[in-house]
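Colleague: Turn this into a structure:
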Amino acid sequence: MLYHELRKIGVPGEIVDWLRRRYDGRKTRLLFDDFVSDLFLVLGGEDQGDPFSAIGYILYAAGIFRVVERETDTEGFGFMDDLAVLMWGKNVDELHKKMGELMEKTGGVLEWAEIHNCEFGIDKFKVVDMTRKREKHLDGRRKTRLVKGKGVKIGGEMVKSDAFARFLGALMDSELRWENQHAEMIRKGQGWVVQFRRLMKVTDGMVSSHVCQLYKAKALPRMLYAADVTLAPWTKASGGRKGKTKQAVLRKLTSIQRQAALIVTGALSSTATDILDIHAGLLPMPLEIERQ
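Modeller: Predicted coordinates for the structure are as follows:
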């Protein structure tokens, strides 16, 4: 972090001076097995466990967004170290070229990273062409395919376009239909049900009330992560591909909750779903989705 940049964004001079005194001249040593290294200077990073580290990182990472948002038709998003750049335009290949220039040009992202002692793992970069426009397929066997660019060249490496990417824990696909995220929600729910069956052993298993509490506290939030975006508003999804997809996902999630309720209550498999939810102390799945 460059201290003069903190002054530019409005951090009081007293705080900037305190930070300079605090982080200048830090030293540490490495210890493992019987080896003890000599003291060496710590040129970057923050102290582990420091309450100020979260605020400091936000101030540090804000600089990269100032670089990004100087471009036209470009916007940056991020939470801690999960960063994304959104560009929009009419031609995918032109956008890929523009993205590469943003990374490599003088005053661009890579130069910012070098000045600020930041390293990017380019092999972890993801590029997603978010468009529903279609073109003729090159193999001739299929009629059309989604328009797909050649990729973004960064530092001699080519980052090719993917069908989806994870951002803030959600899988965003190129058409923004959330099919990959829906599949992950169902996979997580089914995995939890398998674990609950193992926990509910007759001899040395958990009591049903604890399993129910575990389902509410852990399984539901993880299974329904981002459901408020990817499945909302499910009640208005009538007709069309998107509506049918949401209804199909809702049925599968309801089935998963039904299996969990059967495990918790020990009821017969013929018991109605709404009765199971009542006895297990659960809300119907549509209401659980709205509550998340």
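Colleague: Only C-alpha atoms from now on, for both contacts and neighbour counts.
Modeller: Fine.
Colleague: Around the residue lying closest to residue 131 once chain neighbours are set aside, how many other residues sit close by?
Modeller: Of all residues beyond its chain neighbours, the one nearest residue 131 is residue 175 (5.7 Å), with distances taken as CA to CA, 6 or more residues apart in numbering. Look at residue 175: counted by other CA atoms under 10 Å, it has 16 neighbours.
Colleague: and residue 175, how far is that from residue 225?
Modeller: In this structure, residue 175 and residue 225 are separated by 20 Å, where distance is defined by CA to CA, to the nearest Å.
Colleague: Ok, residue 3 next?
Modeller: 38 Å.
Colleague: For those two, indicate the residue with more neighbours.
Modeller: The residue with more neighbours, out of residue 3 and residue 225 and counting by other CA under 10 Å, is residue 225; that gives 19 against 14.
Colleague: my read is that one is in a helix, agree?
Modeller: No. Assessed by DSSP: H, G, I helix; E, B strand; the rest coil, residue 225 does not belong to a helix; its assignment is coil.
Colleague: Sequence B follows; please return its structure for comparison with A:
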Amino acid sequence: MAFGFVDDTNLVVWGRSARENCYTLELAHGKCLAWAKRYGAEFAPEKYQLIHFSRKRGSSEDLKEKIVLEDITINPRSEIKVLGVLVDSRLRWGPQLANAVQKGEVAINALSRITSSIWGPSVRSSRLLYTAIVRPTMLYGSQVWGIRPNGGSLVKSLLGKLEKVQNKSLRRITGGYKRIPRAILEREAEILPLDLYIQAGIFRYGAITEHKPVTTEILRHINLMWDLFSRSYKRRATVTRKATAMEHNRHEARSKMEELNTTVRPRNLISQLQGSGIRNQDSRP
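Modeller: Here you go, the predicted model:
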């Protein structure tokens, strides 16, 4: 399977071992070179990155398999960046969360240089800077990494690191004292708690991408992988595939929309969604 955006191309393969996957990737790369030669495109092998996804405990020699393309050797990494999101080999999102917190800290430090409780922009302008710059920078891609495998929200220990950044921002915006509860600051600044904001963004993303061709293609490959591995491990045909995290959230989003449709008149539906925080995470308040 291949996917990409503009000049960022990714090849994804799966198999019984990393060695088998590396061999498949080498064959796929040969097809890419043939396509590039035909259409006058060029690839940059020195920028290639390789990662093996596995949750096997302990180290494994198989997971150290590398790819050799002519005179270039590509060694596997523990994490890579895909369209701005850090993906680790165990798909736990730990590196991405650490990176998100770091970006949030940098952004709030920049905000602190131009605003204070006694000087600088007004509360309204400071809030706008947070919602338009700091929060989108910190939560970039949270529609993907903000979901647990079962479709639930981030665990409190991970979410708490992000909440600390928002807490600093709220105190900078409102001039609140350290002992004032975060919930009061969020209410006064009219800013949603991060768990609700992330969940609303996930619902919206799931709703607008549900009928996209790429979503259908992804689900087709997921079902194909399930069938292949079911036959390999001789699973019973009655064993059904578990829903993915995004499938869980799409189902939840549909339920919320149906609930809104039954309780809110159509002309007020958009305003109700906006009031609930279901909006583009990169949009202005």
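Colleague: follow-up on the earlier one: trace the residue nearest to residue 131 of the first structure over to the second structure, please.
Modeller: When the second structure is aligned by TM-score structural alignment, the residue opposite residue 175 of the first structure is residue 90.
Colleague: Then residue 93 of the first structure?
Modeller: Using TM-score structural alignment, the equivalent of residue 93 of the first structure in the second structure is residue 19.
Colleague: do the same with residue 156 of the first structure
Modeller: Taking TM-score structural alignment, residue 156 of the first structure has residue 71 as its aligned residue in the second structure.
Colleague: ok, that match - how many residues close by?
Modeller: Close neighbours of residue 71 of the second structure, defined as other CA under 10 Å, add up to 6.
Colleague: What strand or helix carries the match of residue 175 of the first structure?
Modeller: Remark: residue 90 of the second structure resides in no helix or strand, with elements defined by DSSP states H and E.
Colleague: Just want to check the distance between it and residue 196 of the second structure.
Modeller: Counting by CA to CA, the separation of residue 90 of the second structure from residue 196 of the second structure is 26 Å.
Colleague: And residue 36 of the second structure, by the same measure?
Modeller: For residue 36 of the second structure, the distance to residue 196 of the second structure equals 45 Å [CA to CA].
Colleague: Same check on residue 52 of the second structure?
Modeller: Per CA to CA, residue 52 of the second structure is found 33 Å from residue 196 of the second structure.
Colleague: What of residue 261 of the second structure?
Modeller: When residue 261 of the second structure is compared with residue 196 of the second structure (using CA to CA), they lie 20 Å apart.
Colleague: With residue 37 of the second structure instead?
Modeller: Residue 37 of the second structure sits at a distance of 49 Å from residue 196 of the second structure (criterion: CA to CA).
Colleague: Give me the more crowded residue out of those two.
Modeller: In this view residue 37 of the second structure and residue 196 are compared by other CA under 10 Å, and residue 196 has more residues nearby, 14 against 11.
Colleague: ok, which stretches of the second structure are helices?
Modeller: Listed from the start of the chain, the second structure has helices (DSSP state H) covering 18-39, 94-112, 123-129, 135-138, 142-145, 156-174, 182-189, 194-209, 213-232, 245-263, 269-275.
Colleague: can you list these in JSON lines and add distance to residue 6 of the second structure?
Modeller: Formatted as JSON lines, the entries for the helices of the second structure read as follows, by distance: least, CA to CA, whole Å:
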{"stretch": "helix 18-39", "distance to residue 6 of the second structure": "14"}
{"stretch": "helix 94-112", "distance to residue 6 of the second structure": "22"}
{"stretch": "helix 123-129", "distance to residue 6 of the second structure": "30"}
{"stretch": "helix 135-138", "distance to residue 6 of the second structure": "21"}
{"stretch": "helix 142-145", "distance to residue 6 of the second structure": "20"}
{"stretch": "helix 156-174", "distance to residue 6 of the second structure": "31"}
{"stretch": "helix 182-189", "distance to residue 6 of the second structure": "38"}
{"stretch": "helix 194-209", "distance to residue 6 of the second structure": "19"}
{"stretch": "helix 213-232", "distance to residue 6 of the second structure": "15"}
{"stretch": "helix 245-263", "distance to residue 6 of the second structure": "24"}
{"stretch": "helix 269-275", "distance to residue 6 of the second structure": "32"}
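Colleague: can you tell which of those is closest to residue 1 of the second structure?
Modeller: Nearest to residue 1 of the second structure among the helices of the second structure is helix 213-232; the distance by CA to CA comes to 7.9 Å.
Colleague: so where in the first structure does that closest one end up aligned?
Modeller: Mapped onto the first structure using TM-score structural alignment, helix 213-232 of the second structure spans no residues at all.
Colleague: now that helix and helix 245-263, what's the angle there?
Modeller: With axes from the mean of the first three to the mean of the last three CA atoms, to 10 degrees applied, the angle from helix 213-232 of the second structure to helix 245-263 works out at 130 degrees.
Colleague: and helix 213-232 of the second structure, which residues are buried?
Modeller: Of the residues in helix 213-232 of the second structure, those with enough neighbours to count as buried (16 or more other CA atoms under 10 Å) are residue 230.
Colleague: Excluding chain neighbours, what is closest to the most centrally placed residue in the second structure?
Modeller: Among the residues of the second structure, the smallest C-alpha distance to the mean C-alpha position (CA atoms, centre = their mean) belongs to residue 144, namely 2.7 Å. Spatial nearest neighbour of residue 144 of the second structure, chain neighbours left out: residue 202 (7.5 Å); criterion: CA to CA, 6+ apart.
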